[in-house]
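>>> Here you go, sequence then predicted model.
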Amino acid sequence: MSKITINQLHMALYEANSIMLTVHVRPDGDAIGSMVAFYEALIAQGKTVHMVVDDIIPERYSFLSYIDQIKDVAYYEANHVSVDMLMVLDASTYERIGRVGALFSAPIFNIDHHISNSEFADHLYLKPEFAATGEIITDLCEQWNWPITESMANALYMAIATDCGFFKFSNTTANTLKMASLCVAAGARPNVISETIEAVSAARLELTKQVMQTIAFYKDNRVATIELSPEVMAILGDDTDGFVDIIRNVDTVDVAILLKGESPNRTRISLRSKGTDVNAIANHFGGGGHIRAAGCTIETSIDEAKSRLLEVIK
């Protein structure tokens, strides 16, 4: 692995003729927005570009341009393509791209902002001070004088906004706001994006009422948990956005924990905080992320996973 500069990244992209873009499994707004925007930017530079994700693309992102160009792994297993570069966006470990890595023998490049990045790629462009990979892509376009179209602007604004809680989280910096401003100037429509991303169905609200019954507080109300049982997860799939914010916004809470039961003996954890380094907590269980937002998976039940987490949190 070698960390590369912005100039080295630019040269590598200049020399590559065909590029495969991918992001992490369970793709979020930052991953999808960054990918479709970078796809459009690279196409404009005359590159042959493909997009693949080893997962289902959430319906809420269907308003973005070029979303229909994203293929699943099965497509490329049946239709092999040769590329000069596998560009991984917004993924901090090789495992997070699922089966994609095994499909291509090209050098792996990684553009990411996670402080927990495992440095798996052959060439890494890492900006942990940036709130989102979308912020990085916007910055690259600005520095390289690559035009940001209206469709790119919408995708990049969504990428940035969703990864910093629509500019409410502590990872929001002056540069975050500057990059978002560039997107708005290029045609992004913040109201349309927020209304689309945050829209809630009546059925979802009914389910939220049920989930809120699982809320519990610990350690003098500094730690709060909320649970999604395997039965609830079967209904939600990976559409779990917003649940952790219910408890994160409680005035006394520093650490908010969302426990997602993938099965009776496997629990995925999302951690958010106002002060505690939750990346360190996630690392304890083989996960990672950011200081204020991280995640991990514990191979046990929700109750046991909660118990183990509370033992680690001081």
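That came through, no problem. Numbers count the residues shown, from 1 in each chain.
>>> rest of the way, CA atoms for contacts and neighbours
Fine.
>>> list the buried ones in the helix or strand hosting E135?
Element membership of E135, judged by DSSP states H and E, is helix 133-143. By 16 or more other Cα atoms under 10 Å, the buried positions in helix 133-143 come out as T133, G134, E135, I136, I137, T138, D139, L140.
>>> Among those residues, which one lies nearest to V200?
Distance to V200 across those (Cα to Cα) is lowest for G134, with 24.3 Å.
>>> Just list the residues touching the closest one, thanks.
Shown in contact with G134 (Cα atoms under 8 Å, 6 or more residues apart in numbering): D30, A31, G33, S34, L156, Y157, A159, I160.
>>> cool, and I298?
R266, T267, R268, I269, F285, A305.
>>> Pick out the most distant pair among those residues.
R266 and F285, at 12.7 Å, using Cα to Cα across the contacts of I298.
>>> Just the helices from the protein, written as ranges.
6-15, 29-44, 73-78, 133-143, 150-163, 174-185, 190-198, 202-211, 230-236, 243-248, 278-284, 302-312 (DSSP state H).
>>> list the residues that contact both of R266 and F285?
T297, I298.
>>> gap between the closest residue in space to A41 that isn't next to it in sequence and M152?
Nearest residue to A41, sequence neighbours excluded (Cα to Cα, 6 or more residues apart in numbering): W146, at 7.1 Å. W146 sits 11 Å away from M152, going by Cα to Cα, to the nearest Å.
>>> before we move on, the earlier item: would you mind giving the buried residues of helix 133-143 as TSV with distance to D241 added?
Putting the buried residues of helix 133-143 into TSV (distance: Cα to Cα, whole Å) gives the following:
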residue	distance to D241
T133	18
G134	18
E135	20
I136	23
I137	23
T138	24
D139	26
L140	28
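>>> Comparison target, given below:
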Amino acid sequence: MAIITKEALKNALDEAQRIILTVHVHPDGDAIGSMVAFYEALSNEGKEVTMVVDDTVPAKYSFLAQVAHIKQPSEVLDWQADMLLVLDASTFERIGKVGSLCKAPIFNIDHHISNSQFADSLYLCPEFAATGEILTYLCDSWGWPITPSMANALYMAIATDCGFFRFSNTTEQTLRMGALCVANGAQPNIVSEHVEVTTAARIEVMKEALQTIQFFKAGRVAIIALDEALMAKVGDDTDGYVDLIRNVDTVDIAILLKAVDAHTTRVSLRAKVTDVNAIANQFGGGGHVKAAGCTINANIQGAIEHLLAVIA
């Protein structure tokens, strides 16, 4: 593994002709926005690019240009490439089957402080709020045109990873890159309308989820739990659930638990003060200081007990 500069990254991209572009499983707004924007940027540079994700792309992102070109691994007929470019993924496991199917040298552009440095070449900017922010910066630095469709995708990537510029990872640079996207044609209202859209069925599930809220550690820790039955109803679209508890006045750590099966629970952690990346690390996960995730090999009650045992 080698940490590379933006100049070295640019040289590698210039030399590569066939590029396979991927992001992490359970793709969020930053992953999808970054991928479709960079797909367009690389295509405009004359590259032959294939986007592939080992997961389903949430329907709410389908308003973005280029999303229809995203393939699943079973749809890729030729895995030969000069480069496997991984965006917004901090570990090799997070890209699913793509990692074993594509044998090209791996380049990784990421902003997670917990990055495991799995790639052959890593461009890491943990001070950036989103991978989309990094890509906006790179395109601007390299003089690559940011088209209106790219701008929309990059704006979504940035905005969704910093809570639409409300979270503590929002910096002057974040705002500057968001403004650059708007200057190049991004439509914040259109992005918000699609990303924040909900359904009556989802509201019904949210009503049930509210009944699961528990407070611990004198109200400093709040947990909302989606069991297998609730997960079957909501699918993997759990955006916003942790926000139901993160803004409670006494809460420092907000935790969303999502049952995978009777023995596995996925965990999303958000914090105002505590380093939740350190908590997630204890279970093989990671992310950012104020936002992280992991998977615990236990049912929901077991996951609660494990988490409370390591939270001071």
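Received, thanks. All values derive from a computational prediction rather than experimental measurement.
>>> sorry, back to before: closest to T173 of the first structure out of the buried residues of helix 133-143 of the first structure?
The nearest one, if we look at the buried residues of helix 133-143 of the first structure relative to T173 of the first structure and count by Cα to Cα, is E135, at 10.6 Å.
>>> who's in contact with that closest one?
L156, A159, I160, T176, M179, A180.
>>> per the alignment, it corresponds to what in the second structure?
Mapped onto the second structure by TM-score structural alignment, E135 of the first structure lines up with E133.
>>> same deal with K209 of the first structure?
By TM-score structural alignment, K209 of the first structure lines up with K207.
>>> With C183 of the first structure instead?
Checking TM-score structural alignment: C183 of the first structure goes with C181.
>>> Quick check, that match in contact with N152.
Yes: using Cα atoms under 8 Å, C181 of the second structure is in contact with N152, at 6.9 Å.
>>> quick revisit: okay, W146 and M152 of the first structure: which has more neighbours?
For W146 of the first structure versus M152, the count of surrounding residues by other Cα atoms under 10 Å is larger for M152: 28 against 14.
>>> V100 of the first structure versus the more buried one, what's the distance?
In terms of Cα to Cα, M152 of the first structure sits 24 Å off from V100 of the first structure.
>>> F109 of the first structure too?
For F109 of the first structure, the distance to V100 of the first structure - Cα to Cα - is 13 Å.
>>> A12 of the second structure - how many residues pack around it?
15.
>>> cool, and I148 of the first structure?
Neighbours around I148 of the first structure, by other Cα under 10 Å: 22.
>>> And A2 of the second structure, by the same measure?
12.
>>> how about the nearest residue to it, chain neighbours excluded?
Nearest non-adjacent residue to A2 of the second structure (Cα to Cα, 6+ apart): S121, at 4.9 Å.
>>> Show me what the one you found aligns to in the first structure.
Aligned partner of S121 of the second structure by TM-score structural alignment: H123.
>>> Distance-wise, check that match relative to L103 of the first structure.
H123 of the first structure is 18 Å from L103 of the first structure, by Cα to Cα.
>>> which residues touch the equivalent of A303 of the second structure over in the first structure?
By TM-score structural alignment, A303 of the second structure lines up with A305 in the first structure. A305 of the first structure makes contact with T267, I298, E299, according to Cα under 8 Å, 6+ apart.
>>> thinking again about what came up before, can you tell me which of the contacts of E135 of the first structure has the most neighbours?
L156 (36 neighbours).
>>> Count the neighbours of I115 of the first structure for me.
So I115 of the first structure, with other Cα under 10 Å, has 17 neighbours.
>>> quick one: it and A132 touch, right?
No: using Cα under 8 Å, I115 of the first structure is not in contact with A132, being 11.5 Å away.
>>> Need the overlap of contacts for those two.
In contact with both I115 of the first structure and A132: no residue, using Cα under 8 Å, 6+ apart.
>>> quick one: I226 of the first structure and A216 touch, right?
Yes: at 6.7 Å, I226 of the first structure counts as touching A216 under the criterion of Cα under 8 Å.
>>> For those two, indicate the residue with more neighbours.
Taking neighbours as other Cα under 10 Å, I226 of the first structure and A216 compare with I226 leading, 23 against 14.
>>> got a list of what that one touches?
Going by Cα under 8 Å, 6+ apart, the list of residues near I226 of the first structure reads V211, M212, T214, I215, A216, F243, V244, I247, I257, L258, L259.
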